[in-house]
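Q: Fold the stuff below for me.
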Amino acid sequence: MMLENKYIAAIYAGLRAQGLEDQKEELVSSYTNERTTSTRGMTKREALDLIAYLNGDQNNKEDKRSKMIRYIYSLAYQMNMTQITKKKTKVDTERLNALAKRLSPQKKGLQEHTYDELKTLVTLFNKYYKEQLNKGGFYESPNT
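A: As a prediction, the model looks like this:
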């Protein structure tokens, strides 16, 4: 089944707007997992994902994803999940990833979560933080 013309037109408009006409084949290939380099051979979902990227939605999603990760890091810092290296106190990423794997429905480390998965993970971290605070808070880090 061939992709509808309105999606093809939107892809070309996005390519022109971003100055990426020369990279059309590579972009289509990457969005179709190298199945095709032709916009006509794309599925509707692949075309919509490419259109969203060309319209800047992907950058916005990445910004939001980064903010959610930074927020979880700030919670980890408040929970004393820190270690001192070279006279600097930093979040202990091993402990943070272990907690993320424990709390996450996907059972994976913090950076491995997608934007949509992080929305759930932030909620779970907030709940965990409040529960631990109600149990008596966070004291010394075991590494100090």
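Q: make it CA atoms for all contacts and neighbour counts henceforth
A: Will do.
Q: in this protein, which spans are helices?
A: 5-18, 24-31, 44-54, 57-78, 93-103, 115-134 (DSSP state H).
Q: Off-centre distance for stretch 93-113?
A: Between the centre of stretch 93-113 and the centre of its chain there are 13 Å (Cα atoms, centre = their mean, to the nearest Å).
Q: can you check stretch 59-68 too?
A: The answer for stretch 59-68 is 7 Å, by Cα atoms, centre = their mean.
Q: How about stretch 108-121?
A: 6 Å.
Q: tell me which residues of it are tucked away?
A: For stretch 108-121, the neighbour count (16 or more other Cα atoms under 10 Å) marks 108-110, 113, 115, 118, 121 as buried.
Q: still on that earlier bit, in CSV, list the helices of the chain along with distance to Thr85.
A: Shown next, in CSV, are these (distance: least, Cα to Cα, whole Å):
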stretch, distance to Thr85
helix 5-18, 43
helix 24-31, 40
helix 44-54, 39
helix 57-78, 14
helix 93-103, 12
helix 115-134, 25
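Q: Which of the buried residues of stretch 108-121 sits closest to Lys88?
A: Leu110 (22.0 Å; Cα to Cα).
Q: From Asp57, how far off is the closest one?
A: 22 Å (Cα to Cα, to the nearest Å).
Q: ok, the closest residue to Glu46 other than its chain neighbours - how many residues close by?
A: In this structure, Glu46 finds its nearest non-sequential neighbour in Tyr31, 5.9 Å apart by Cα to Cα, 6 or more residues apart in numbering. If you count neighbours by other Cα atoms under 10 Å, Tyr31 ends up with 20.
Q: Next, the second sequence, to be compared with the first:
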Amino acid sequence: MNSPNNTQIRIFNSILNRKNLRDNKKEIVFEYTEGRTESTKEMTSDEIQKFIDFHNQTSNISQKRNARPFRKTAFDYEQQEGNNMRRMIIGICREAFDMNTDDGKADMKRIYSCVEKLGYLKKGLNSYTYKELTTLVTQFERIGESTLKAKARKNRKDWKVSVFDDDGNEIEFDVTEFMTKTN
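A: Predicted coordinates:
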């Protein structure tokens, strides 16, 4: 395993700063190392180069437009919408499964693992194409909704029902004993 050289690490950090990705550094390293590490220094030269090449390629696309004003293409739109859909999935995982770190940030290791296990194509979140993400979002919306409903039922401590008698007085009944399954 060949370690990245100092130039690669400087370029990596420069790209993170330029694209305002500094806060996501650990998650990015985790994704590019396929879950092996969160440390830049533990990345291989090839792994860090893939990141650099990808971001240089996207930079070169805009440079090849002969310095014309930037116009959004279908590719740009799909890339932006794909990122929005990924954020939605991350939000669903954080809310429904409480996938947060102690300091309140998204626990990306758990989220990536969850997507690989529950996702319909069983692959990493960033490996889904734009079209695949539309189905994945729908799937996770349903999973999240179902999970939140189950949590609400589980957390419900009292099962009280109110009814009104013939005189209009409210009568409250505790029906907890009927809500628990017995064999």
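Q: follow-up on the earlier one: okay but the residue nearest to Glu46 of structure 1 is in contact with Ile51, surely?
A: No - the criterion here is Cα atoms under 8 Å, and Tyr31 of structure 1 misses it with Ile51 at 10.4 Å.
Q: What's Lys119 of structure 1 aligned with over in structure 2?
A: Aligning on TM-score structural alignment places Lys119 of structure 1 opposite Thr134 in structure 2.
Q: Same check on Gly19 of structure 1?
A: So Gly19 of structure 1 corresponds to Asn66, using TM-score structural alignment.
Q: Which residues are in contact with that match?
A: Listed by Cα atoms under 8 Å, 6 or more residues apart in numbering, the contact set of Asn66 of structure 2 is empty.
Q: how much space between the nearest residue to Lys119 of structure 1 once chain neighbours are set aside and Ser74 of structure 1?
A: Spatial nearest neighbour of Lys119 of structure 1, chain neighbours left out: Met68 (7.7 Å); criterion: Cα to Cα, 6+ apart. As judged by Cα to Cα, Met68 of structure 1 and Ser74 of structure 1 stand 10 Å apart.
Q: Who has more neighbours out of those two?
A: Met68 (17 against 14).
Q: Looking for the alignment partner of the more buried one in structure 2.
A: So, by TM-score structural alignment, Met68 of structure 1 is matched to Met85.
Q: May I ask you to confirm that that match is in contact with Thr135?
A: No - if you go by Cα under 8 Å, Met85 of structure 2 and Thr135 don't touch, sitting 10.1 Å apart.
Q: what touches both of these two?
A: With the criterion set as Cα under 8 Å, 6+ apart, the contacts of Met85 of structure 2 and Thr135 do not overlap.
Q: start and end residues in structure 1 for stretch 162-175 of structure 2, please.
A: Using TM-score structural alignment, stretch 162-175 of structure 2 pairs with nothing in structure 1.
Q: returning to what we had before: tell me who's in contact with the residue nearest to Glu46 of structure 1.
A: 46-47, 49-50.
Q: Nearest to Lys101 of structure 1 among these?
A: Asp49 (28.2 Å).
Q: Can you tell me what the closest one aligns to in structure 2?
A: For Asp49 of structure 1, no residue is aligned by TM-score structural alignment.
Q: So what's the residue count around Asp49 of structure 1?
A: Neighbours of Asp49 of structure 1 using other Cα under 10 Å come to 15.
Q: distance of the residue lying closest to it once chain neighbours are set aside from Asn55 of structure 1?
A: The shortest distance from Asp49 of structure 1 to any non-neighbouring residue, by Cα to Cα, 6+ apart, is to Tyr31 (7.6 Å). Separation of Tyr31 of structure 1 from Asn55 of structure 1 (Cα to Cα): 15 Å.
Q: cool, Gly14 of structure 1 as well?
A: 6 Å.
Q: same check, this time on Gln111 of structure 1
A: 25 Å.
Q: do the same with Ser30 of structure 1
A: 17 Å.
Q: Check Lys44 of structure 1 too.
A: 16 Å.
Q: So for the two, which residue has more residues nearby?
A: Asn55 (18 against 15).
Q: pretty sure the more buried one is touching Leu15, no?
A: No - taking contacts as Cα under 8 Å, Asn55 of structure 1 lies outside contact range of Leu15: 9.2 Å.
Q: got a list of what the equivalent of Arg102 of structure 1 over in structure 2 touches?
A: Residue correspondence to structure 2 (TM-score structural alignment): Arg102 of structure 1 is matched to Lys117. Lys117 of structure 2 makes contact with Lys123 under the criterion Cα under 8 Å, 6+ apart.
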